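Student: here are the coordinates; sequence isn't available:
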C-alpha cells in the first residue's frame, strides 16, 4: 500500500471522514493541505528532502484564499505536481461530473483515478486507492460512460471556439471572421461548416440549436 499520501481538500479534513477512510487502509503518513499552493509546497519539500509522496488526492475547486495564490485549482496543482515529480500517482476527488470536463481531466492530466463526490464517495475513494496502487485506472461507475462512445470523440479548443460563437448567435461567415481575427486556422467558411457538421453528427443533433443545447449539457460551453 502507499506509504505517504497528500490530500488537497478545502473542507474540514479531520471531520470529513476522508482521513478515517485512508487510515483504515493502514497508510502510515497522511498529510493534508487546504489550498493548492500549500499542497505544492509540501510536495516540493518532500521531493527535495528525498522523502516524496506516493499519491496526491485532490479536489478541483477550492474556496477563495484571502491571500493571493499562484495555483488556484486542483487542475493547476496536478499539472505542477507532475512537472515536479513525474512518478507521482494522482486521484481527482470532485463533484465535477460534466462528461467533457471529466474526459478532459482524465486525458490531459493523465490522472490515475477519478472519484465522484457522492454519498458513496468515501467508499469509492478507498477502492480507487487500492486500484491505483495495483497499477489500475479507477473511475466512479457513474462517470465511466464519459470515457466511452460519443464522449471519446476528441473535442478540441477549436471546437469549443466554434460552439461558443455559435451559441452567441453568430452564423458561419461571422465565425469565420472571428477565427481570422484570432489568427486561428482553419478559418474558412467551408472549414467551419464542415466541422460543425461533424459535431452535429457526433452529438446526434439535427440543427445548430439542438447542438448548442446538447453541448451545454456536456459542459462544453
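Tutor: Noted; the coordinates are in hand. Bear in mind the structure is a predicted one, so any value in this text is a computation, not a measurement.
Student: make it CA atoms for all contacts and neighbour counts henceforth
Tutor: Noted.
Student: contacting residues for the residue nearest the centre of the chain?
Tutor: By Cα atoms, centre = their mean, the mean C-alpha position of the chain lies nearest to residue 105, the distance being 3.0 Å. For residue 105, the contact set (Cα atoms under 8 Å, 6 or more residues apart in numbering) comprises 75, 111.
Student: put this beside the first:
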C-alpha cells in the first residue's frame, strides 16, 4: 500500500474528510496543499529529500487567494507534476462530471483514477486508492458511465490544429500560411473560415474567443 500521499484540495473540510477516510485503512504519511503552486513545491521537496510522494490526489478547480499563482487549475497541475515526477500515481477527486473532460484526463493526462465527489465519493476514493496501488486504472460509477458514452463530440486532427493555432493568437491569414508551410490541407482562407464557423456552431459559440474557452473547459485541447 502507498506510504506517502499528497492531497491537493483548496477546501479545509474536504481535506479533513479525505485525510480521515484514507487514514482509516492505511498508515501512509498524508500531506495536504491548498494551492497548485504549493503542491509543486512539496513534490519537488520530497524528491530532493529522496522520499518522493507515491500518489497525488487532486481536485480540478481551486479558489485562489490574493497572492499571485503560476498554476491555477488541476489540469495544469497534473501536467506539471507528470513532468517533474513521471512515475507518480494520480487520482482526480472532483465534482466535475462532464464526459468529455473525464475522457480527456484518461486519454491525455494519463491519470490512474477518476472519482466524482458526492454521496459515495469518499468510499469510491478508497476503492480507487486500493485499485491504483495494485496498478489498476479506476473509474467511479459516474465517470465509468461517462467513459462509455458514444455521443460525445470528437474533434478531427485538422480541427484540433485550427483550435491550437487560434489559442496561440494566429489570425486566419496566418493560419493559412502555417498550413501551407506544413503541407496541411485544406489551407485556403475560405476553407479555414468555413471550418471555424462549423466549430462555433457545434459548440454553440458566438465568437472565436468563446469557442476557445468552451473547448478548453471541456478538456478537448491541451
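Tutor: That came through, no problem. In this text the structure is predicted, and so the values were computed from the model without any measurement.
Student: Work out for me the element the residue nearest to the centre of structure 1 sits within.
Tutor: Using DSSP states H and E, residue 105 of structure 1 falls within helix 99-108.
Student: Which positions in stretch 80-92 of structure 2 come out as buried?
Tutor: Residues 81, 82, 88, 89, 90, 91, 92 are the ones in stretch 80-92 of structure 2 that count as buried (16 or more other Cα atoms under 10 Å).
Student: Which one of those is nearest to residue 180 of structure 2?
Tutor: When the buried residues of stretch 80-92 of structure 2 are compared for distance to residue 180 of structure 2 (Cα to Cα), residue 82 wins out at 34.0 Å.
Student: quick one: contacts for the closest one?
Tutor: Residue 82 of structure 2 sits next to residue 88 when contact means Cα under 8 Å, 6+ apart.
Student: quick one: it is in a strand?
Tutor: No - under the criterion used here (DSSP: H, G, I helix; E, B strand; the rest coil), residue 82 of structure 2 is helix, not part of a strand.
Student: Please say which position in structure 1 it maps to.
Tutor: When structure 1 is aligned by TM-score structural alignment, the residue opposite residue 82 of structure 2 is residue 82.
Student: ok, its match to residue 133 of structure 1 distance?
Tutor: Distance of residue 82 of structure 1 to residue 133 of structure 1, given as Cα to Cα, to the nearest Å: 17 Å.
Student: Need the counterpart of the residue nearest to the centre of structure 1 in structure 2.
Tutor: Under the alignment (TM-score structural alignment), residue 105 of structure 1 pairs with residue 105 of structure 2.
Student: how close does that match sit to residue 197 of structure 2?
Tutor: Counting by Cα to Cα - residue 105 of structure 2 and residue 197 of structure 2 are separated by 27 Å.
Student: show me the contacts for residue 143 of structure 1.
Tutor: 97, 99, 102, 116.
Student: ok, now with 10 Å
Tutor: Residues near residue 143 of structure 1 by Cα atoms under 10 Å, 6 or more residues apart in numbering: 96, 97, 98, 99, 102, 103, 114, 115, 116.
Student: of these, closest to residue 152 of structure 1?
Tutor: residue 103 (7.4 Å).
Student: Now for the closest one: which residues touch it?
Tutor: Applying Cα under 10 Å, 6+ apart to residue 103 of structure 1 gives the contacts 97, 109, 143-148, 151-155.
Student: Mean distance of the helix holding residue 105 of structure 1 to its aligned residues in structure 2, please.
Tutor: For helix 99-108 of structure 1, the mean deviation from structure 2 after alignment is 1.5 Å (mean Cα distance after the TM-score superposition for structure 1).
Student: average offset between the helix or strand following that helix and structure 2?
Tutor: With elements assigned by DSSP H and E, the helix or strand that comes after helix 99-108 of structure 1 is strand 113-116. Taken against structure 2, strand 113-116 of structure 1 registers an average deviation of 0.7 Å after superposition, with mean Cα distance after the TM-score superposition for structure 1.
Student: can you pull the contacts of the residue in structure 1 sticking out farthest from the centre?
Tutor: If you look at how far each residue of structure 1 sits from its centre, by Cα atoms, centre = their mean, the farthest one is residue 173, at 33.2 Å. Taking Cα under 10 Å, 6+ apart, we find residue 173 of structure 1 in contact with 179, 187, 188, 189, 190, 192, 193.
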